[in-house]
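> my questions concern the predicted model and sequence given below.
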Amino acid sequence: MRTVLIVDDEPQLLRALQVNLQAEGYQVLTALDGTTALKHAEGGHPDAIVLDLGLPDINGVDVITRIRRTSSTPIIVLSARHGSVDKVRALDAGADDYVTKPFGLDELLARLRVAGRRSGTPEMVEDAPAIDVGDFEVDLANKKVTRDGAPVRLTPREWAILQLLVRNPGRLITQQQMLAKIWGPGYDNETHYLRVYMGQLRRKLEADPARPRHLLTEAGMGYRFEP
């Protein structure tokens, strides 16, 4: 994990976290309000988000909900609210973890490491740019796919879907996340696109497309890559 987006309406705390996380080797994006946070979440491609619930313009839970429409980036909620109701609302909206103020930097760093292990960090992808599952191999660095040693030709859409799944091994990628990431806003209901392209990928890559081992469907929810 390299880039962290910190969202908090307290400038002093925001600056302190920025300095300390940078000292730990992180690149840090900051936002004082929900509007800026949503822009950074979309355009800055953070590897994790640390988000305060009490923002001046948009409720923190609403920020989580809007991020989750298009992204599975780990979100750690940072808040002075101690009530379990707030925690449940944040977690139900899609947050991955919850830290209550006041907190120690070591605790936050530990939770960022846990979030990175859950999500599959960019460092892990760079350490192993070629994913070999036996039936086929995906070379993320060079954007190549081979099956039984022979190159497999993929369309740009097929590659985008495969890359998204392979970079998130074992994780469910929802239909809405995939559509928003690859086709863009406004395609939330075009799930038939995914059925067509996943069928094409399975025919090209799976030993038995009718009973896939690696490119799996979670009925009514989305898709998962199992190495």
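Perfect, thanks for sending it. Small disclaimer: the values here were computed from a predicted structure and weren't measured. Numbers count the residues shown, from 1 in each chain.
> for the rest of this, base every contact and every neighbour count on C-alpha atoms.
OK.
> my read: Ile58 touches Ala37, true?
No: counting by C-alpha atoms under 8 Å, Ile58 stays clear of Ala37, with 9.9 Å between them.
> neighbour-wise, which of those two wins?
Comparing Ile58 with Ala37 by neighbour count (other C-alpha atoms under 10 Å), the higher total belongs to Ala37, at 24 against 14.
> gap between the helix or strand harbouring that one and the chain center?
Here Ala37 sits within helix 34-43, counting by DSSP states H and E. How far helix 34-43 lies from its chain's middle: 15 Å, per C-alpha atoms, centre = their mean, to the nearest Å.
> ok, second structure coming up, stack it against the first:
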Amino acid sequence: MMEEKKKLMIIDDDVDFVKDLSRLLRTKGYQVVSVTNSKEALQAIYKEDPDLILLDIMMPGIDGWNICTKVREFSSVPIIMITAKDTVDDKVRGLEIGADDYVTKPFEFEELALRIRNWLARAEKQPYIKKETVCKIGNLKVDLAKGEVLKKGVRLKLSRRERTLLFYLIRNRGITIPHEQILSVVWGEEWKDDKQVLKSYINRVRRKIEDDPSHPRYIISERGIGYRFENVPPEPD
């Protein structure tokens, strides 16, 4: 029986860019649907139910920020932002509102294809749960929409970068994410080799969420590979 093609959706008002990218993605064996009018994006997502979304930010009508925020109200489908906005603040904002990855234009197609393949593979291993905005993990209660983390009912004070890092790990819990990928997504491509920065922030987050940071049960290190957020069963309130 032939395997069903994965469906990708491109949301971008640049018609020529959409046409070229669609053609290239089809050569990789994907089914591709596109939306060039951002006002039709949410309706198209409901109708097409894509396996992954490639989303531009700067569009007339409804911008990518708003589309991403609204999608996260009903779905955890992987979203990769594709945009010319390449500041760290833009990347952090995208991740904080629920995007899974961030690629700046211009980009190498093969790199994008690899990221798409990796996100689809993760979704296969851990199916995305629709409408997940609040999750309970161990003695933590995490509100992804509000950006809040409670530990035993007490709200934790997290810096913007700490929160972005933690939410990125939580959205991919149960999966070991390579150091380079975490750094590239949370800090930017130019930081992808700075493992010491990542280690420092991991330690900061551990001190806030772990009962015993020296023996963590949430953020687990895989030596030489990366970090994994364990899907610890929720504790009774």
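It's in. Keep in mind the model is a prediction, meaning the values are calculated, not measured.
> the helix holding Ala37 of the first structure vs the second structure, mean deviation?
Helix 34-43 of the first structure, aligned to the second structure and superposed, deviates on average by 1.5 Å (mean C-alpha distance after the TM-score superposition for the first structure).
> onto which residues of the second structure does the next helix or strand after that helix map?
Toward the C-terminal end, the helix or strand that comes next after helix 34-43 of the first structure (DSSP H and E) is strand 48-52. Using TM-score structural alignment, the residues of the second structure aligned to strand 48-52 of the first structure are 52-56.
> so for that stretch, what gets flagged as buried?
Leu52, Ile53, Leu54, Leu55, Asp56 (16 or more other C-alpha atoms under 10 Å).
> relative to strand 48-52, how tilted is the helix holding Ala37 of the first structure?
Taking axes from the mean of the first three to the mean of the last three C-alpha atoms, to 10 degrees, helix 34-43 of the first structure and strand 48-52 form an angle of 170 degrees between their directions.
> from the centroid of the second structure, which residue is nearest?
The second structure has Asp100 as the residue nearest its centroid, 1.4 Å off, counting by C-alpha atoms, centre = their mean.
> residues in contact with the counterpart of that residue in the first structure?
Matched by TM-score structural alignment, Asp100 of the second structure corresponds to Asp96 in the first structure. Contacts for Asp96 of the first structure (C-alpha atoms under 8 Å, 6 or more residues apart in numbering) come out as Pro74, Ile75, Ile76, Val77, Ala115.
> and which of the residues you listed is nearest to Leu162 of the first structure?
Pro74 (20.7 Å; C-alpha to C-alpha).
> can you tell me what that closest one aligns to in the second structure?
Using TM-score structural alignment, the partner of Pro74 of the first structure in the second structure is Pro78.
> what about that match, how many neighbours?
So Pro78 of the second structure, with other C-alpha under 10 Å, has 23 neighbours.
> now do the helices in the first structure.
Using DSSP state H, the helices of the first structure run over residues 11-23, 34-43, 60-68, 84-93, 105-119, 122-127, 156-166, 175-182, 191-205.
> mean shift between the fourth one and the second structure?
Averaged over the aligned pairs, helix 84-93 of the first structure sits 0.8 Å from the second structure after superposition, using mean C-alpha distance after the TM-score superposition for the first structure.
> buried set for that helix?
In helix 84-93 of the first structure, counting by 16+ other C-alpha under 10 Å, buried: Lys87, Ala90, Leu91, Ala93.
> got it, and the third one?
Neighbour-count burial for helix 60-68 of the first structure, counted by 16+ other C-alpha under 10 Å, picks out Gly60, Val61, Val63, Ile64, Thr65, Ile67, Arg68.
> distance of the aligned residue in the second structure for the third one from Asn37 of the second structure?
When you say that, I think you mean Val63 of the first structure. Matched by TM-score structural alignment, Val63 of the first structure corresponds to Ile67 in the second structure. According to C-alpha to C-alpha, to the nearest Å, Ile67 of the second structure stands 12 Å off from Asn37 of the second structure.
> for Asn203 of the second structure, same thing?
Counting by C-alpha to C-alpha, the gap between Asn203 of the second structure and Asn37 of the second structure amounts to 44 Å.
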